[in-house]
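Engineer: predicted model follows, preceded by the sequence.
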Amino acid sequence: MVTLRNAGLSLTPRNIDTQSLSLISWNTDGFSSRPVSRASLILDHILEGPKSPDIIFLQEVTPFVRAFLLKDARVRAAFLATDAEDQTGLFEDVPFLTMTLVSSERFADSLHSQKQGQGVQGGEDCMLGRVARVTLPSKYKRDALCVDVVSPTAPGAFFRLINVHLDSLGDTLHYRAQQIEILANVLHEPGCSGGIIAGDFNAISPEDDGLIDKNGLVDA
């Protein structure tokens, strides 16, 4: 179990054989004066390398930024997006949310075709399982966006990718403490063999440093 704060990471999860997955996480800044232009530059930066990441975690994605990403030709050609088909109530009472993109080459079927929480088979590397948002106690109505990954050779277990944007500002430490405890428990659910919690932790106080060890997580 590993946590990650806004950085790229190469990982080799347990029970996914010797396969490795690359992950990039980025807060797109929903309060930017030009959020779509900023998101376009961020996407350019992420995809400008010789090889695109397998997984992209985005936070503070506004409705307009989301529409831009879903229409971008590079995203449509190379990635699967969470909540791409059914966006009913997605931005209800919130100005922005998290969004996860996964490589359509590494994960060959659609995330958003899962209507009943059933796993779907992907490509020869990995399979995609359940996709869900876990409601968190929060001043700002934050949640955790979870995507389960299953090895073709170990269908009884899964590896969980969790995209988070924890509560910010000094007066919400008690919320962050509850949120990390819940997320750690999500990684201990039956069948889960480990996972990555990545995104914007808003770890702005000395007390935040102790939350990782307290909940049995390892800071990457």
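Structural biologist: That came through, no problem. Computed from a prediction, not measured in an experiment: that's the story for all the values here.
Engineer: going forward, measure contacts between C-alpha atoms and count neighbours the same way
Structural biologist: OK.
Engineer: how near is Lys141 to Thr135?
Structural biologist: Distance, Lys141 to Thr135, using CA to CA, to the nearest Å: 8 Å.
Engineer: do the same with Asp143
Structural biologist: Relative to Thr135, Asp143 is positioned 5 Å away (CA to CA).
Engineer: look at those two and report which has more neighbours.
Structural biologist: The residue with more neighbours, out of Asp143 and Thr135, is Asp143; 21 against 13, by other CA atoms under 10 Å.
Engineer: just the strands in the chain please.
Structural biologist: 2-5, 9-11, 21-27, 55-61, 79-81, 97-103, 127-135, 143-151, 154-165, 192-200, 218-219 (DSSP state E).
Engineer: can you list the neighbours in contact with the second one?
Structural biologist: In this structure, residues lying in contact with strand 9-11 by CA atoms under 8 Å, 6 or more residues apart in numbering are Ser20, Leu21, Ser22, Leu23, Ile24.
Engineer: try this one side by side with the last:
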Amino acid sequence: MSSAKPAPVLEALTSALNVPIQKREDSFYEPRQQGYYSPSPEGTWQLAQTNQTHAPNHSLPALNRRNIRLISWNIDVLTPFHEERMSAALTYLDELVFSTPPDVAIVVFLQEMGTSDMQQIRESVWIKKRFYLTDVDETSWLSPYYGTTMLVDRRLQINSVFRVPWYSKFDRDGLFVDICISESAKANANPRFIRLCNTHLESLVADPPVRPIQIAVASQYLHQSSVSCGVVAGDLNAIQPFDRTLHTENKLNDAYLMCGGSEDSEDGYTWGQQVPEALRNRFGCSRMDKILYMGSIQPTSFERIGIDVKVAEEHRQKMREAGQLEWVTDHYGVMADFVLLEGGELGQIGQSAML
């Protein structure tokens, strides 16, 4: 496994820091449709067809069509020992997925993906058995750094996948997936969706602020007429006072707060606990990672994940010798269970064909 520091990522970040943000032509910020991927019987990833029907398979039970679990985790792209850390992260996520009630659909949001991360995801047997991938490489990313991807339960019916570039100096965007739902309580023939957005909002402090623009655009897409309910989640880089109110200003709810959490609470922080002491002393701890939602959906539980997850024992000594911490990433992840309201049910054309 490689342990070299990802110099191109650092160079790209430094370059972006040293130039002002540039507004591009309006067409640049239009939605960009993309495909998604399903494993073939031979185990290779191939483009899936929207709304495709799979032959029934009973390796997983039918869905509880009113419940869905969302997991979000940022795996630090700037720290060396990429493969070792991502391997441990995937092992942990496998255990988390396995511990989930088998009739509950799962969607996993990942941020700060690199090319080696995508290779490890493609090769993971447990992912092939249960999930679609929105990405198998960096093709749809605005740059090969700071990529995002989603793992989507293959019992769900995907209507579309698209990306919306944000106004950003770091090439950030929103990755959207529309999942079909039915609303038995409404006599409405028009298709309706739960729209999920995985994002990594602008890093650091900007003047004027950029994150309010980014979350406002995400909210606009969640509030479109075809969307029954929506979720935007990920590393929202909430490090300034204005970040605390971005959800209310954009007609969104904060799952952590709605489940009883409070600001400035140790049990809410997702960054700062797993960084070098000098960084923690300088920046403190913060609740960077959030799950925001709107519409006919309600969180029933919220928790942090990835706490004190470290690389495999056989890699720790060489990481210590290189002056690196043993944790998989500097972020805790977040996880929320949701229930659909107003008679909404997750669309399920047929059981996914599991390998």
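Structural biologist: Looks like it arrived, so ask away. The shown structure was predicted, so the numbers you read here are calculated from the model rather than taken from an experiment.
Engineer: want to throw the contacts of strand 9-11 of structure 1 into JSON lines with neighbour count?
Structural biologist: As requested, the contacts of strand 9-11 of structure 1 are exported to JSON lines (neighbours: other CA atoms under 10 Å):
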{"residue": "Ser20", "neighbour count": "13"}
{"residue": "Leu21", "neighbour count": "16"}
{"residue": "Ser22", "neighbour count": "15"}
{"residue": "Leu23", "neighbour count": "22"}
{"residue": "Ile24", "neighbour count": "22"}
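Engineer: how much space is there between the spatially most central residue of structure 2 and Ser182 of structure 2?
Structural biologist: The residue lying closest to the centre of structure 2 (CA atoms, centre = their mean) is Phe109, at 2.0 Å. Remark: distance between Phe109 of structure 2 and Ser182 of structure 2 (CA to CA) = 24 Å.
Engineer: what ranges do the helices span in the stretch 1-150 of structure 2?
Structural biologist: Ranges of helices in the stretch 1-150 of structure 2, per DSSP state H, counting those that start in this stretch, are 7-17, 82-99, 115-123, 125-130.
Engineer: determine which stretch of those is the most buried.
Structural biologist: Comparing the helices of the stretch 1-150 of structure 2 by mean neighbour count (mean count of other CA atoms under 10 Å), helix 125-130 ranks first with a mean of 19.
Engineer: what range in structure 1 matches it?
Structural biologist: In the comparison with structure 1, helix 125-130 of structure 2 aligns to the range 73-78 (TM-score structural alignment).
Engineer: can you name the residues in contact with the matching stretch?
Structural biologist: Leu69, Leu70, Ser103, Ser104, Glu105.
Engineer: now the second one. Nearest residue, chain neighbours left out?
Structural biologist: Meaning Leu70 of structure 1. Nearest residue to Leu70 of structure 1 in three dimensions, chain neighbours excluded: Arg76, at 6.6 Å (CA to CA, 6 or more residues apart in numbering).
Engineer: now do the same for Asn202 of structure 1: its match in structure 2.
Structural biologist: Using TM-score structural alignment as the criterion, the counterpart of Asn202 of structure 1 in structure 2 is Asn237.
Engineer: return the distance of its match relative to Ala206 of structure 2.
Structural biologist: Using CA to CA, one gets 12 Å for the distance from Asn237 of structure 2 to Ala206 of structure 2.
Engineer: those two - which one has more neighbours?
Structural biologist: Per other CA under 10 Å, whichever of Asn237 of structure 2 and Ala206 has more neighbours is Asn237, with 20 against 11.
Engineer: thinking again about what came up before, quick one: what's aligned to the residue nearest to the centre of structure 2 in structure 1?
Structural biologist: Aligning on TM-score structural alignment places Phe109 of structure 2 opposite Phe57 in structure 1.
Engineer: quick one: contacts for that match?
Structural biologist: By CA under 8 Å, 6+ apart, the contact set of Phe57 of structure 1 is Leu23, Ile24, Ser25, Trp26, Thr98, Met99, Thr100, Leu101, Asn163, Ala198, Gly199.
Engineer: state the distance from it to Gly216 of structure 1.
Structural biologist: Distance of Phe57 of structure 1 to Gly216 of structure 1, given as CA to CA: 23 Å.
Engineer: now Gly129 of structure 1
Structural biologist: In terms of CA to CA, Gly129 of structure 1 sits 25 Å off from Gly216 of structure 1.
Engineer: in terms of neighbours, single out the busier of the two.
Structural biologist: Shown here are Gly129 of structure 1 and Gly216; by other CA under 10 Å, Gly129 has more neighbours (23 against 13).
Engineer: can you tell me what Val134 of structure 1 aligns to in structure 2?
Structural biologist: Checking TM-score structural alignment: Val134 of structure 1 goes with Val164.
Engineer: residues near that match, how many?
Structural biologist: By other CA under 10 Å, the burial measure for Val164 of structure 2, its neighbour count, is 22.
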